[in-house]
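Asker: Below: sequence and its predicted model.
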Amino acid sequence: MFKPFQTSRAITGPLYLQIRLHSTTNQPKFGFALDIDGVLIKGNRVIPQAQRALRLLNGENASGKKIPFVLLTNGGGVTEEKKAAQMSRKLDMDILPSQIVLSHSPMRSLVKKYKDTPVLVVGGRERSCKDVAEQYGFQRPIQPDDIHHWEKSVWPFRRVTDDEAYEAQKRYDFSREPIEAIMMFHDSRDWGRDLQIMMDVLRSKNGMIGTQKTDYSVQDTPVYFSNPDFLWSNEFPVPRYGQGAFKTALEAIYKRHTGKELKSTSFGKPHRATYEYAEKILTSLLPNNTPLQRVFAVGDNPAADIAGANAYGWTSILVRTGVFDGKGNSSEFPAKLVCDDIEEAVHWALNEEGLK
């Protein structure tokens, strides 16, 4: 395997401080933020140019210099450690957890407020997002499976299997257990059920499922989304609906039921909090946290990758290997440059910085 940036000291401290370039006086003052889906991989297939592009960043360029980079994705549903291991296998090179920024990574900031209170964590396979929430420090994460097992009539259209109900031994009583917040960590695996349960919480009295308030002038339960992507790409020739589409559905149901607009907070690209978090990681890769003078952000989704990079002041590069495959540039969210693939994008950026 190709080796990434190595630390010269023991790994300690926060996740984003686990990796640092060797201290030299001639390190690059720029870095890369690379999207994953549609840039490096498409479904389960590695985009051919991806490995060559990452080798360039790992020092296999004319200058021999390693360039700091993070994988900045609106994907998630697993821990940063699991995602790093997954990407290492697919790309045949070592990717460290501290090079991974998932859509829900910045939601660590919510732990201080909700650490000891029940929160509904939505999305992902089985209990994967519950595991993520617990690793972040949430002490009482609850998932829709828990509520469904507590009261099967909540969603009578699907049976709760033994595999889904292994948390049942805790025997939650949600008639006595108010939910303080809703956090969507990843795409729902059952839109109908999860929309129903989220609405059960939102229309309840102070988060107590099974109750129903009559005054909706104040929204009692905060809602947080990790990924605003309306569309995403995989092997299927037409883009798939993402968490942004789920959010649209929830907003429509909430408006129809209450007559009010749903209030929510969103993380992930193109939102600023995600770029601030990613910048901390990139900065930590250089000696003494040297500020980066330029960041090249490579993505395939104009509404997420390009809009966010432009708003944050990064140099945006749009590639045609994912959601965007049109001629020319995006008309709504134009990038600084449009390339056919990630390899072309990296070559252009290195040339811009004088590292041919």
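Answerer: In hand now; what should we look at?

Asker: Every contact and neighbour count from this point should use C-alpha atoms.
Answerer: Noted.

Asker: List of residues touching stretch 174-190?
Answerer: Residues external to stretch 174-190 that are found in contact with it (CA atoms under 8 Å, 6 or more residues apart in numbering): 75-77, 103-104, 114, 117-125, 129, 147, 150, 194, 198, 201, 206-210, 221-227, 242-243, 246.

Asker: swap the cut-off to 6 Å and go again
Answerer: 76-77, 104, 118-124, 207-209, 221-226, 243 (CA atoms under 6 Å, 6 or more residues apart in numbering).

Asker: Name the residue closest to the centre of the chain, please.
Answerer: Compute the mean C-alpha point of the chain, and by CA atoms, centre = their mean the closest residue is S103, 1.5 Å away.

Asker: Give me the subset of the contacts of stretch 174-190 that lies in helices.
Answerer: Of the positions in the contacts of stretch 174-190, Q243 sit in helices, assigned by DSSP state H.

Asker: Can you mark which positions in stretch 194-203 are buried?
Answerer: Within stretch 194-203, the residues that qualify as buried are D194, L195, Q196, I197, M198, M199, D200, V201, L202, R203, counting by 16 or more other CA atoms under 10 Å.

Asker: Throw those residues into CSV and include distance to P97, thanks.
Answerer: Putting the buried residues of stretch 194-203 into CSV (distance: CA to CA, whole Å) gives the following:
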residue, distance to P97
D194, 30
L195, 32
Q196, 35
I197, 33
M198, 31
M199, 35
D200, 36
V201, 34
L202, 35
R203, 38
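
Asker: Just the buried ones out of the contacts of stretch 174-190, please.
Answerer: By 16+ other CA under 10 Å, the contacts of stretch 174-190 give 76-77, 104, 118-124, 207-209, 221-226, 243 as buried.

Asker: Mind listing what's buried along stretch 133-144?
Answerer: Residues of stretch 133-144 classed as buried by neighbour count (16+ other CA under 10 Å): A133, Y136, G137, F138, Q139, R140, P141, I142, Q143, P144.

Asker: let's bring in a second model and compare:
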Amino acid sequence: MMKASNFACFFDVDGVITQGPNPIAVAKPAIQTLIQLNVPVVFVSNTCMLESEKAKQLSSILGVTIHPEQVVLAQTPMRTLTDFHNKHVLVSGQGQAEEIARMIGFKSITTVEKVCEAFPELDMVDHMNRVRLSEMIRTQGLVHDEHFRPIEAIVLLGEPIQWERSLQVIIDLLLTDGNTGVVSSDSNTFHDHILIIACNRDLVFKAAAGLPRFGHGAFLTCLETLYKVNYFCY
């Protein structure tokens, strides 16, 4: 029986193990050799997806079995934020963002879409929503969800698809202490806003395009800039 190694190897995935969907030439045999030698291997990536899916993806690419416990992704450290797991949080991201948030421990979750359903006047970038809102006000007045529970923290797992709507709603929540249905007279007085927990601050990343692509860090930069502009102009 081969003796266990007294050291371990951590590898970044993008640009080290893979280039896009394909393994880098020397990476596959190197990882296979390390595993044959019983060297513990951990893979690190700024992507935000289920660790189990990333493990399956790496297993297929590398031709060896990679377990979810060997994968550390952008959201993985949030498992340690147990003080926030029982708070009512807004989760922003794409794809399986809600499922990912629950997997890392958050129990009470809402989304930008659900906030817009509770407060239909928030999303004015969508011109069709302007039409729907006008019809609502004409026929029944402005209707809010009276049972909406204020947001206690905002969890940003990755850039959303509709940046403009997410930026608007998140800033609304920051300026109203998590409840856009209650706009106090001192909202423009300096005070701490509800907490933002964000992963993956990479401004850009390398993809198939010739130039770098905007990442979650670009969204966070927009959010910070617009918050400052809105705060001092509000």
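Answerer: Nice, I can see it. This is a predicted model, so every value here is computed, not measured.

Asker: Can you give me the TM-score here?
Answerer: Structural agreement between the overlaid chains, expressed as a TM-score with TM-score structural alignment, normalised by the length of structure 2, amounts to 0.82; 216 aligned residues with a CA RMSD of 2.4 Å.

Asker: In structure 1, what residue spans correspond to helices?
Answerer: Along structure 1, counting by DSSP H, helices occupy 49-57, 80-91, 111-114, 128-136, 144-150, 191-202, 243-258, 272-284, 307-312, 342-352.

Asker: right, and those - which one's nearest G31 of structure 1?
Answerer: For those, proximity to G31 of structure 1 was assessed by CA to CA; helix 272-284 is nearest, at 6.8 Å.

Asker: counting contacts, what elements does that closest one pack onto?
Answerer: In terms of contacts (3 or more CA pairs under 6 Å, 6 or more residues apart in numbering; DSSP states H and E), helix 272-284 of structure 1 is packed against no helix or strand at all.

Asker: just how off-centre is that helix within its chain?
Answerer: 13 Å (CA atoms, centre = their mean, to the nearest Å).

Asker: Check stretch 81-92 of structure 1 too.
Answerer: For stretch 81-92 of structure 1, the distance between its averaged C-alpha position and the chain's averaged C-alpha position is 15 Å (CA atoms, centre = their mean).

Asker: and what of stretch 131-141 of structure 2?
Answerer: 33 Å.

Asker: Check the alignment and tell me where T73 of structure 1 lands in structure 2.
Answerer: In the superposition onto structure 2, T73 of structure 1 corresponds to S45 when matched by TM-score structural alignment.

Asker: Provide a list of residues in contact with its match.
Answerer: S45 of structure 2 neighbours (CA under 6 Å, 6+ apart): D12, V13, L73.

Asker: hang on, the earlier thing: with respect to M93 of structure 1, which of the buried residues of stretch 194-203 of structure 1 is nearest?
Answerer: Relative to M93 of structure 1, and with distances defined as CA to CA, the nearest of the buried residues of stretch 194-203 of structure 1 is D194, at 36.9 Å.

Asker: For the corresponding residue of structure 2 for that closest one, which non-adjacent residue is closest in space?
Answerer: Matched across to structure 2, D194 of structure 1 falls on S166, judged by TM-score structural alignment. In space, and not counting its chain neighbours, S166 of structure 2 is closest to V112: 6.3 Å by CA to CA, 6 or more residues apart in numbering.

Asker: out of the contacts of S45 of structure 2, which are buried?
Answerer: Of all these considered here, the ones buried according to neighbour count by 16+ other CA under 10 Å are V13, L73.

Asker: Filter the contacts of S45 of structure 2 down to just the ones in strands.
Answerer: With strands identified by DSSP state E, the entries of those that belong to them are D12.

Asker: May I see the contacts of S45 of structure 2 organised as JSON lines, with distance to T225 of structure 2 added?
Answerer: What follows is those, written out as JSON lines (distance: CA to CA, whole Å):
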{"residue": "D12", "distance to T225 of structure 2": "30"}
{"residue": "V13", "distance to T225 of structure 2": "31"}
{"residue": "L73", "distance to T225 of structure 2": "27"}
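
Asker: follow-up on the earlier one: which ones among the buried residues of stretch 133-144 of structure 1 are found in strands?
Answerer: Checked against DSSP E, the buried residues of stretch 133-144 of structure 1 include these in strands: P141, I142.

Asker: out of the buried residues of stretch 133-144 of structure 1, who's nearest R272 of structure 1?
Answerer: Proximity of those to R272 of structure 1, judged by CA to CA, is greatest for Y136, which lies at 20.4 Å.

Asker: show me what contacts the counterpart of G178 of structure 2 in structure 1?
Answerer: Aligning on TM-score structural alignment places G178 of structure 2 opposite G207 in structure 1. Contacts for G207 of structure 1 were tallied using CA under 6 Å, 6+ apart; they are P178, I179, V201.

Asker: Go again with 8 Å.
Answerer: Contact criterion CA under 8 Å, 6+ apart gives P178, I179, E180, V201, D220, T221 as the residues in contact with G207 of structure 1.

Asker: and the fifth one, how far is that from F30 of structure 1?
Answerer: Here the distance between D220 of structure 1 and F30 of structure 1 works out to 44 Å (CA to CA, to the nearest Å).

Asker: Cool, thanks, signing off.
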